[in-house]
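> Could you look at this predicted model? Sequence included:
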Amino acid sequence: MHFYMHIAHKALTSINRMTQNIAPQKNQRLLALDVFRGMTIAFMILVNTPGSWSHVFPPLLHASWHGATPTDMVFPFFIFIVGVSMFFSFSKFDQGLTSELTKKIIKRTITIFMIGLLLNYFPFFNRSLDTLRIMGVLQRIALVYGAASLICISVSIQSIWKIGTGILLTYWGLLYWLGGAEPFSLEGNITTAVDLAILGENHIYKGFGIPFDPEGLLSTLPAIVTAMFGYLAGYTVQSFNDKNLLVKNLLLIGTSTVLLALVWDTVFPINKPIWSSSYVLFAGGIACITLALLIEIIDIRGYNRWTKPFIVFGMNPMIIFVFSGVLSKVMVYIITWKDAEGETVRFYRWCYETIYMGAFPNQAKLASLCFAMTVVSICWAFGYVLYRKKIFIKV
């Protein structure tokens, strides 16, 4: 164990050296960043709203436990982009922590967390606070944003690497030494014990068959590093006026990080539900590579006509994501009626089975995908109205 921790520390330190000699340049905005954000939100909505969870193409499902699918990249991509946006947002404060900025960070953290909690509680009728799930996607984003912001704005770039490395190694040690006989398993990982002790069984996600929250408290710790990784990527973006050199450096950092993650995977498996340290590096590396490719395609080669739909998503990502959650819950819980037998019919299921299965008989997965694409289109239309009216909601 100590040997692998030493190797991991050395490898992470080598990535740190890649950025030590980079000097920040004047602020530059890249279309690729907005497109990346928009693509991530669109894909997040797509994988969250299939017509039927029983009929989904494998790439649109999460890995059952260890490993990663394209869907497992969506959430860390969004947190990575939050980190990138943090860097550019904090530039106006000269990257220094002030009382004004601290208040803004705390206010935004509380606001996003409460929106997530209200989304869990929606629709508010026939819902009991005794069984309300406390954590969730927006709640994790809130906590990650708050913690990562305060860290990144308070220390030097080199210190961010050191703190991030320390968090990932500490998290690995906590799971390894405090877990059960199989410390990285669903039943044996320590994150569940922490959530049960603090949140209580009634307030934890149970979609894995047992009380286990994939957006729990302890596993939020390494997710903070995902945002810090994005912050460092933002620093790298601003540090190169030469976009070709920027792309090369992002590819170098991304590839090195992915390779390190694959090595670490042999002893600490890549795993989204527990947000393992190797998963942080794997997803962060893939995000760097994706950003580099988008910069090459969009900002350097100028192939940007296809980006317009994603820009709509990227300009109002948070509000569109919330809208998608409300929309799906309205179709499940509010638009309902009784059939001839007196059974409750939910519009969400009726729409999938009647309209989409009717259009694609004997092709349940395709029907399910088309349903999800329709939801994405509705969310895009909502975002387009905001975009045309130049309404950009900053939560």
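In hand now; what should we look at? Numbers count the residues shown, from 1 in each chain.
> contacts and neighbour counts: CA atoms only from here.
Noted.
> List the residues that contact the closest residue in space to residue 31 that isn't next to it in sequence.
Distance criterion CA to CA, 6 or more residues apart in numbering; nearest residue to residue 31, sequence neighbours excluded, is residue 299 at 6.6 Å. With contact taken as CA atoms under 8 Å, 6 or more residues apart in numbering, residue 299 is in contact with 30-32.
> Please enumerate the strands of the stretch 101-250 of the chain.
Applying DSSP state E, counting those that start in this stretch to the stretch 101-250 of the chain gives no strands.
> Any figure for the gap between the nearest residue to residue 188 once chain neighbours are set aside and residue 340?
The shortest distance from residue 188 to any non-neighbouring residue, by CA to CA, 6+ apart, is to residue 180 (4.6 Å). Counting by CA to CA, to the nearest Å, the gap from residue 180 to residue 340 is 52 Å.
> of those two, who's got more company?
Neighbour tally, residue 180 and residue 340, criterion other CA atoms under 10 Å: the higher count belongs to residue 180, 14 against 6.
> ok, the more buried one touching residue 189?
Yes - judged on CA atoms under 8 Å, residue 180 makes contact with residue 189 at a distance of 6.5 Å.
> try it against this one:
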Amino acid sequence: MGKHYGQPVKNRLLSLDVLRGLTIMLMTIVNNPGDWGNVYPPFLHAEWHGFTPTDLVFPTFLFIVGITTVLATPRKVLDRAAGEKILTRFLRIFSLGLFLNFFSKIQIFGLDDVALLAVKLLITALVVAALFGKYDRRRELYVALGVFSLMFVLAFGGFEDYQNVRLPGVLQRIAVVYLVVSLLYLTTSVSTQALIGIGILLAYWAIMTLIPVPGVGEANVEKGTNLAAWLDYLVLPNHLWVTSKTWDPEGLLSTLPAVGTGIAGLLTGALLTANLSEQKKFGYLLAGGVAGVLLGLLWNTAFPINKALWTSSYVLYAAGIALLLLAVLYFVIDYKGSKGWITPFIVFGVNPMVVFFFSGIIPRVLGSIKVNNPSTQITDDRIGLQTYIYKFQIAPYFSDPKAASLAGALVYLAIWFLILYIFYRRKMIFKV
């Protein structure tokens, strides 16, 4: 990732950085419990329809992507330089997501665990260095395109180790939404963006509830039998979420309404940059949040709120919650000037991609490092280092297994805070 020096909070909307930081912190906690079998319900995704706080993490980040697209684009002109910059960033983010899926699949010449892990880390370093090395703009684009293309060649080129690698993912969806909303921002007006967003949500509702599912029957929004699942399996068989195998929570069709979430961010960015008083901006943010929540809950009666399908009601509800949170933070931080408590959140908020990517790498690395299991006398019974740390260094201090699991997640969060705080103190911001 490209490293930039400078005051991390200078000329930034602090409330937005805090909201991003809150989002990344919650993501870190819910993705890294000590024990997946013992997790408090708010830190789990809804089983299918419905929502929990965890289900709000991803859409809030995509909402912020839309806002930052506006705030970080000084010239609203789609020329060759802007186009190459957008395409390069899309390819970089998408490639990072692909590489996370490829990491565990890497096998080379039958190497043992230690040697293979060393090779994986070396490959990770080479990929990051290639993607974020400093070249001229055109070469940066070509290198990113090369890394991106290589992973698709491995996935579809008949290579046995990669024939079942997952291709969709969180970073991949972020990349697609970023690409679309950036182009929309540079080529359309605010009113056109709003109309496109509304059109997307209505079209997705119609597609999912009116079009029969081939081989299944009537249109439905149930797990595994809906039109989005059918399309995922048709286009990407053997390259989907390993838990389901036949559909993907970041699948193809559900990426369409995810763009709607990004457009909600574009509209919010337009509001935040408008020539209005801070008091009026707060009022509009608050009103928009209330409207989004109410409309989402109303639409939920006909098109259930569902994170895995990214339903239109989910888009409105999640955007409404994000707007309400941003409104409160904007009022407290940017309007009232209360900033003495925000540093921990800023620390996470200014370097989100570092956490996104390496939070995917670190657990895989720790799981690959094997140590003897102290609970057994069998000498060849070895467990991953991450499991060892949790079971024997954290869990024994708690009588409640769910509390122990949460403690494991908080320890991981604290480690990330120390790392990111060092970056923050050294005024280092890593940009994709």
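Thanks, I have it. As the structure is a computational prediction, the values presented were derived from the model and not from experiment.
> follow-up on the earlier one: of the contacts of residue 299 of the first structure, which belong to strands?
Among the contacts of residue 299 of the first structure, no member is found in strands (DSSP state E).
> which one of those residues sits closest to residue 232 of the first structure?
Minimum distance to residue 232 of the first structure across these is 15.7 Å, recorded for residue 30 (CA to CA).
> aligned partner of the residue nearest to residue 31 of the first structure in the second structure?
Applying TM-score structural alignment, one finds that residue 299 of the first structure aligns to residue 334 in the second structure.
> Repeat that for residue 255 of the first structure.
Under TM-score structural alignment, residue 255 of the first structure pairs with residue 290 in the second structure.
> how deep is that match tucked in, by neighbour count?
18.
> how about it, secondary structure?
helix (DSSP: H, G, I helix; E, B strand; the rest coil).
> close enough to count as contact, it and residue 320?
Yes - Residue 290 of the second structure is within contact range of residue 320, at 6.2 Å (criterion: CA under 8 Å).
> out of everything not next to it in sequence, what's closest to residue 368 of the second structure?
Nearest to residue 368 of the second structure is residue 384, by CA to CA, 6+ apart, at 6.0 Å.
> what sits against residue 168 of the first structure?
Here residue 168 of the first structure is in contact with 222, 225, 277 (CA under 8 Å, 6+ apart).
> how near is the aligned residue in the second structure for it to residue 310 of the second structure?
Aligned against the second structure by TM-score structural alignment, residue 168 of the first structure finds its counterpart in residue 201. Here residue 201 of the second structure is placed at a distance of 10 Å from residue 310 of the second structure (CA to CA).
> any common contacting residues for the two?
With CA under 8 Å, 6+ apart, residue 201 of the second structure and residue 310 have common neighbours residue 257.
> before we move on, the earlier item: any figure for the gap between the match of residue 299 of the first structure and residue 282 of the second structure?
When residue 334 of the second structure is compared with residue 282 of the second structure (using CA to CA), they lie 10 Å apart.
> Then residue 62 of the first structure would be within a strand, right?
No - going by three-state DSSP, the assignment for residue 62 of the first structure is coil, not a strand.
> Identify the residues contacting the aligned partner of residue 232 of the second structure in the first structure.
Using TM-score structural alignment, the equivalent of residue 232 of the second structure in the first structure is residue 195. Contact analysis of residue 195 of the first structure by CA under 8 Å, 6+ apart lists 201, 204, 212-213, 216-218.
> roughly how far apart are the spatially most central residue of the second structure and residue 422 of the second structure?
Compute the mean C-alpha point of the second structure, and by CA atoms, centre = their mean the closest residue is residue 170, 4.5 Å away. Distance of residue 170 of the second structure to residue 422 of the second structure, given as CA to CA: 26 Å.
> my guess is residue 430 of the second structure is in a strand, correct?
Yes - per three-state DSSP, residue 430 of the second structure lies within a strand segment.
> Alignment lookup: it to the first structure.
That one, residue 430 of the second structure, aligns with residue 393 by TM-score structural alignment.
> Am I right that its match is in contact with residue 316?
Yes - under the criterion of CA under 8 Å, residue 393 of the first structure is in contact with residue 316, at a separation of 6.1 Å.
> These two: which is more packed in?
Set side by side, residue 393 of the first structure and residue 316 show more neighbours around residue 316, with 23 against 12, by other CA under 10 Å.
> Wait, that one touches residue 395, no?
No - counting by CA under 8 Å, residue 316 of the first structure stays clear of residue 395, with 9.5 Å between them.
> ok so, going back, ok, so what distance separates the match of residue 168 of the first structure from residue 241 of the second structure?
25 Å.
> and what of residue 65 of the second structure?
24 Å.
> More neighbours: these two, which one.
Remark: of residue 65 of the second structure and residue 241, residue 65 carries more neighbours, 26 against 20, as counted by other CA under 10 Å.
> re the thing from before, what separation is there between the match of residue 299 of the first structure and residue 63 of the second structure?
In terms of CA to CA, residue 334 of the second structure sits 19 Å off from residue 63 of the second structure.
> burial count for the aligned partner of residue 227 of the first structure in the second structure?
For residue 227 of the first structure, the aligned position in the second structure is residue 262, judged by TM-score structural alignment. Neighbour count for residue 262 of the second structure, taken as other CA under 10 Å: 30.
> who's in contact with residue 262 of the second structure?
Neighbouring residues of residue 262 of the second structure by CA under 8 Å, 6+ apart: 62-67, 177-178, 181.
> Can you tell me which of those is nearest residue 139 of the second structure?
Using CA to CA, these come closest to residue 139 of the second structure at residue 178, 21.1 Å.
> What about the alignment partner in the first structure of the closest one, how many residues nearby?
Using TM-score structural alignment as the criterion, the counterpart of residue 178 of the second structure in the first structure is residue 145. Using other CA under 10 Å, residue 145 of the first structure is surrounded by 25 other residues.
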